[in-house]
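Enquirer: here is my input; please provide its structure:
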Amino acid sequence: MDILDRLTAVTGPGVILPGADSPDRYHHDWTGLPAVVPLAVARPGTTAEVSAILATCHAARVPVVPQGGLTGISGGAHPVAEGIVLSLERLNGIESIDKDAGTLIAGAGVVLETAQAAAADQGLLLGIDIGSRGSCQLGGILATNAGGTAVVRYGMARDQVLGLEVVLADGTVIDGMNTMLKNNAGLDLKHLFIGSEGLLGVITRCVLRLHPLPPARTTAFVGCPDTSRIIALLGAARATLGPALSGFEVMWPSFFDFMSGATGLGSPLAGRHGAYAIIEATGFDMAETRAGLERLLGEALEDGTVEDGVIAGSLKEERALWAVRESPAEYARVLGPVIPFDVGIPIGRMAEAVTAIEAGVSALFPSARTLSYGHIGDSNLHVVVNVPEAGQNQPEKAVKACVYGITRDLGGTVSAEHGIGAVKRDYLAHSRTAEEIALMRSIKNLLDPLGILNPGKSFDEGQPA
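Expert: Sure thing, here's the model as predicted:
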């Protein structure tokens, strides 16, 4: 009996699909790596089915690659030809929302936007927001410890998790569905799996923290002379707005001036500036929330920190202020193939990093277009590079060596919020010591001794897919 027959025998009909008959969407993620047709695609609808699939693959030593919404840019969900794709998309139920405890219990396949809406219906807020909210799934968000635009107030995905249910490589189910904020009974095992990219176990269910939903929100868009003034504005925003500061996004001219023109979205400001920021404040009284943001901008305009700015007066205007920042989905149309980066840079060295990266890429490829933007409030810098004459064969090796080398030299990290996956594996040592990586591999060997889970990704010693 081959592996497909064995899997079908333990799951029943309708769960296992031969790879050759599977839709193309399971053959790649958003990374842009060449599509790979797996042996099969498994689409379990219950934790018990996930357990049976993993136990069967473990016994047969068949690799398993977990997949969520496939929105990652690091190749963490990219299939291997000799393995099984384990799609969690059918684990898409929201089991409960407890308003008193401020918790949401959901399956790993729940789409973020769906979870956000369910929380909002109860007057609560899920403190995770990402541009791909309409397609990314909770399991993938937790497996990569994703960030997004709300980190400056609510923290990373890890900070929203109270409990997890995880299935280990051999099919063992770990029921860690804790619903309490305080639980110090032994090791907090959930943190082994959050951010581990499916190398240690497969997340099937989660308990997430919810917060009161602020009824008031106001947004400003500003232009500053340079990065140093942007950082000064961030400090002033924290001091003036306190916990009301819920978003602080920065765009350098390389990104904003190009994308505002190329997409036709335009700019809310009359002139051009050395750096742009979106500031979002939320609270429980609209007049107070807006007054706080107006006070911040008034003082910043007076002392020269801000050159020009505007505050949205309606939801339509608010969306317009965010439009360029949320336009990366247009890269394929306005740029063509890109080499994307998600790095972390100490805030005090952010200006140096942007200048060095844009200049470094330009020195290698004078025609290259390098766009810089990010969540500066949490030290996250996004860079995308396109070399026009390279077409579909972008010079990834040379560009990555440049960007990751600068990141390492400035004391940054090669991954701020998208994981390591397959495409950053060779650069992990830029950000982690040999001793740290050895410990990661020891934990991997303990929990997955046969190495079937997501081989070749992140700190795994197998060859990349």
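Enquirer: from now on I want contacts and neighbour counts done on CA atoms only, so please keep to that.
Expert: Fine.
Enquirer: helix, strand or coil for Pro243?
Expert: At Pro243 the chain is in helix, as set by DSSP: H, G, I helix; E, B strand; the rest coil.
Enquirer: how about the nearest residue to it, chain neighbours excluded?
Expert: Spatial nearest neighbour of Pro243, chain neighbours left out: Arg153 (6.7 Å); criterion: CA to CA, 6 or more residues apart in numbering.
Enquirer: show me what contacts the residue nearest in space to the middle of the chain?
Expert: Compute the mean C-alpha point of the chain, and by CA atoms, centre = their mean the closest residue is Ala146, 3.6 Å away. Counting by CA atoms under 8 Å, 6 or more residues apart in numbering, Ala146 touches Met156, Ala157, Gly195, Glu417, His418.
Enquirer: rebuild those as a markdown table, extending it with neighbour count, secondary structure and distance to Cys57.
Expert: Formatted as a markdown table, these follow (neighbours: other CA atoms under 10 Å; DSSP: H, G, I helix; E, B strand; the rest coil; distance: CA to CA, whole Å):
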| residue | neighbour count | secondary structure | distance to Cys57 |
| --- | --- | --- | --- |
| Met156 | 23 | coil | 32 |
| Ala157 | 25 | helix | 29 |
| Gly195 | 23 | coil | 23 |
| Glu417 | 20 | coil | 30 |
| His418 | 25 | coil | 27 |
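Enquirer: compare with the first, here's sequence two:
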Amino acid sequence: MTALNASSAAALEALTAVFGADVLPGDASPKYLQDWSGCAGGQPLAILRPRSTDELSRMLAICHAHGQAVVPQGGLTGLCGGAVPAGGEVVVSLERMNRIERIDIDSGTVIVEAGAILQTVQEACRDAGALLAVDLGARGSCQVGGNVSTNAGGNRVIRYGNTRDLVLGLEVVLADGTVLSMLNQMVKNNAGMDLKHLFIGSEGVLGIVTRVVFKLQPLPKGVSTAVVALHDYPAALRFLRHAQQSLSGQVSAFEIMWNDYLVTAVAAGKLRAPLDTNYPVYVLIDMHCGQPETDAGRFEAMLEQAIEAGWILDGAVAQSVAEAEAFWAIRDGVAEVLRDYAPTLNFDVSVPIAQIGECAARIRTELDRDWPALKALFFGHVGDGNLHVVVCKVPSDHDSQMRIEDAVYSVVRSYGGSISAEHGIGTLKRDWLHYSRSEAELALMRTLKHTLDPKNILNPGKLI
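Expert: Next up, the predicted model:
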């Protein structure tokens, strides 16, 4: 590390005086320098791992007094560089604050510290007889505080909503160490402004989430799952409307995979294709059941009606949990694709549901025209308007990558869409944020940032 400036040296000395050996040197572990995006950072000044909200509050008060920049970190499963230090900041990892404090089945809530692993909380709630509906592929590594700070989406948004829709209350520490205790446990609470929404999805630039109150759902008694093949996106859209109506809104996942993605994911993951013939478009659909014996029949009747209507060309219904997991392994197989086809550019965009097919076709046309050698894969959460695009084996030079990004984001902008449906902005999408937000909106974001963090110490250079 280069020589410290006076303020950083003073901050490090003050932190060490109070917290001693709990202040780890900046080179203590490389795991704090990179997230899943592959965006590598610089060496931080130090690594702090508070055990409680009080400890974090005192740490931030010291950093604030010395103007020392801070980077909050969760499970580091982000894909935008939002938790990666640029160099010289203090990293604050929430990994020690991982307690599940209380599961209240009668009230339908769970109170949990921000550093708890999502899957651990899901399993504890399941054991207690309830469902925590926040769910995404990184469940075994991501932390719930990171889910809140990025407003994570995932596989169940079509039925249960984004993380924002499942948060009742928060505890947050501001830049100067002030603790906001907003641990509301009621669904209805109109006592003034609902301040928690300032921090959900703000990527740690306004405050650090320390505790969360999640709303729980009744635990499903079963799940019906199928993979079906269709002619094209319009057929998938008609099938979605039919399924939602026939199953009275019980569709809990509706995942689309174009042929190029499914074939590539099956090969990369050494998986078994769900159907014997190749088709243009596939949908993975499942329904959380309350009465498995009768609901399974309703599910299959819905599929039969779609076949008779000509929307579905072929399909397979999972006959066991293992078969359902095999279907989901294809949809979740993007990690193996990224491994085998690196370097890649990964896009997480959204447009109105009716226009996803047209948007995907236009993106493909733009890429094929200017980069015919590239391979682009398309899949997504159709029920909530979220389209994922993986561009494989991209040129390594920055200029080419920026041109590819501009080509994709320009199409998305033309539909009034979002450059980030569920992954956040971080550093990797910051230059494109104006494609989805007006200057007035960006100005207000900067005003909020300055009001809550006038010294700009919380996650500087991220989001805005």
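Enquirer: rewinding a little: got the contacts of Ala146 of the first structure as JSON lines, with distance to Val111 of the first structure columns?
Expert: Shown next, in JSON lines, are the contacts of Ala146 of the first structure (distance: CA to CA, whole Å):
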{"residue": "Met156", "distance to Val111 of the first structure": "17"}
{"residue": "Ala157", "distance to Val111 of the first structure": "14"}
{"residue": "Gly195", "distance to Val111 of the first structure": "18"}
{"residue": "Glu417", "distance to Val111 of the first structure": "18"}
{"residue": "His418", "distance to Val111 of the first structure": "17"}
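Enquirer: so Pro220 of the second structure, which of the three states?
Expert: Per three-state DSSP, Pro220 of the second structure ends up coil.
Enquirer: equivalent analysis for Lys316 of the first structure, please.
Expert: Lys316 of the first structure ends up helix, using three-state DSSP.
Enquirer: what's the counterpart of the residue nearest to Pro243 of the first structure in the second structure?
Expert: Here Arg153 of the first structure is matched to Arg159 in the second structure, going by TM-score structural alignment.
Enquirer: ok, Ser228 of the first structure next?
Expert: Counting by TM-score structural alignment, the partner of Ser228 of the first structure is Pro234.
Enquirer: what about that match, neighbour count?
Expert: Applying other CA atoms under 10 Å, we find 16 residues neighbouring Pro234 of the second structure.
Enquirer: excluding its backbone neighbours, what's nearest the aligned residue in the second structure for Asn454 of the first structure?
Expert: Under the alignment defined by TM-score structural alignment, Asn454 of the first structure is paired with Asn459 of the second structure. Leaving aside its chain neighbours, Asn459 of the second structure sits nearest to Val71 (4.7 Å; criterion: CA to CA, 6+ apart).
Enquirer: secondary structure class for the one you found?
Expert: Assigned with three-state DSSP, Val71 of the second structure falls in the strand class.
Enquirer: rewinding a little: out of the contacts of Ala146 of the first structure, which is nearest to Glu280 of the first structure?
Expert: Met156 (17.5 Å; CA to CA).
Enquirer: what's the distance between the closest residue in space to the closest one that isn't next to it in sequence and Val50 of the first structure?
Expert: Nearest non-adjacent residue to Met156 of the first structure, counting by CA to CA, 6+ apart: Gly147, 4.9 Å away. Going from Gly147 of the first structure to Val50 of the first structure by CA to CA, to the nearest Å gives 27 Å.
Enquirer: so for those two, which residue has more residues nearby?
Expert: Neighbours were counted for Gly147 of the first structure and for Val50 using other CA under 10 Å; Val50 has more, 28 against 24.
Enquirer: correct me, but the more buried one touches Thr172?
Expert: No. The criterion here is CA atoms under 8 Å, and Val50 of the first structure misses it with Thr172 at 9.9 Å.
Enquirer: list the contacts for Tyr435 of the second structure?
Expert: Tyr409, Ser410, Arg413, Ser418, Ile419.
Enquirer: so where do the strands sit in the stretch 151-300 of the first structure?
Expert: 161-167, 173-176, 202-209, 211-212, 216-224, 245-251, 275-283 (DSSP state E, counting those that start in this stretch).
Enquirer: the fourth one against the second structure, how far on average?
Expert: Think strand 211-212 of the first structure. For strand 211-212 of the first structure, the mean deviation from the second structure after alignment is 0.7 Å (mean CA distance after the TM-score superposition for the first structure).
Enquirer: now do the same for Val167 of the first structure: its match in the second structure.
Expert: In the second structure, Val167 of the first structure lands on Val173 (TM-score structural alignment).
Enquirer: so its match is in contact with Glu55, correct?
Expert: No. Counting by CA under 8 Å, Val173 of the second structure stays clear of Glu55, with 10.5 Å between them.
Enquirer: not counting its neighbours along the chain, what's nearest the match of Val167 of the first structure?
Expert: That would be Val179: by CA to CA, 6+ apart, it lies 4.5 Å from Val173 of the second structure.
Enquirer: contacts only, for the match of Val167 of the first structure.
Expert: Here Val173 of the second structure is in contact with Thr53, Leu56, Ser57, Val179, Leu180, Gly207, Ile208, Val209, Thr210 (CA under 8 Å, 6+ apart).
Enquirer: now render those residues as a markdown table, adding distance to Leu216 of the second structure.
Expert: Listed next are the contacts of Val173 of the second structure as a markdown table, based on distance: CA to CA, whole Å:
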| residue | distance to Leu216 of the second structure |
| --- | --- |
| Thr53 | 24 |
| Leu56 | 28 |
| Ser57 | 29 |
| Val179 | 25 |
| Leu180 | 23 |
| Gly207 | 25 |
| Ile208 | 23 |
| Val209 | 19 |
| Thr210 | 19 |
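Enquirer: tell me the SS of Val306 of the first structure?
Expert: Under three-state DSSP, the three-state class of Val306 of the first structure is coil.
Enquirer: just to confirm, what residue in the second structure is aligned with it?
Expert: That one, Val306 of the first structure, aligns with Ile312 by TM-score structural alignment.
Enquirer: so what's the residue count around the closest residue to its match other than its chain neighbours?
Expert: Nearest residue to Ile312 of the second structure in three dimensions, chain neighbours excluded: Leu230, at 5.0 Å (CA to CA, 6+ apart). By other CA under 10 Å, 22 other residues sit near Leu230 of the second structure.
Enquirer: if I look at Leu230 of the second structure, how far off is Val334 of the second structure?
Expert: 21 Å.
Enquirer: kindly report the same for Glu439 of the second structure.
Expert: 35 Å.
Enquirer: of the two, which one has the most company?
Expert: A count of neighbours by other CA under 10 Å puts Val334 above the other of Glu439 of the second structure and Val334, at 22 against 12.
Enquirer: enumerate every residue touching that one.
Expert: Ala265.
Enquirer: can you find the partner of it in the first structure?
Expert: Checking TM-score structural alignment: Val334 of the second structure goes with Pro328.
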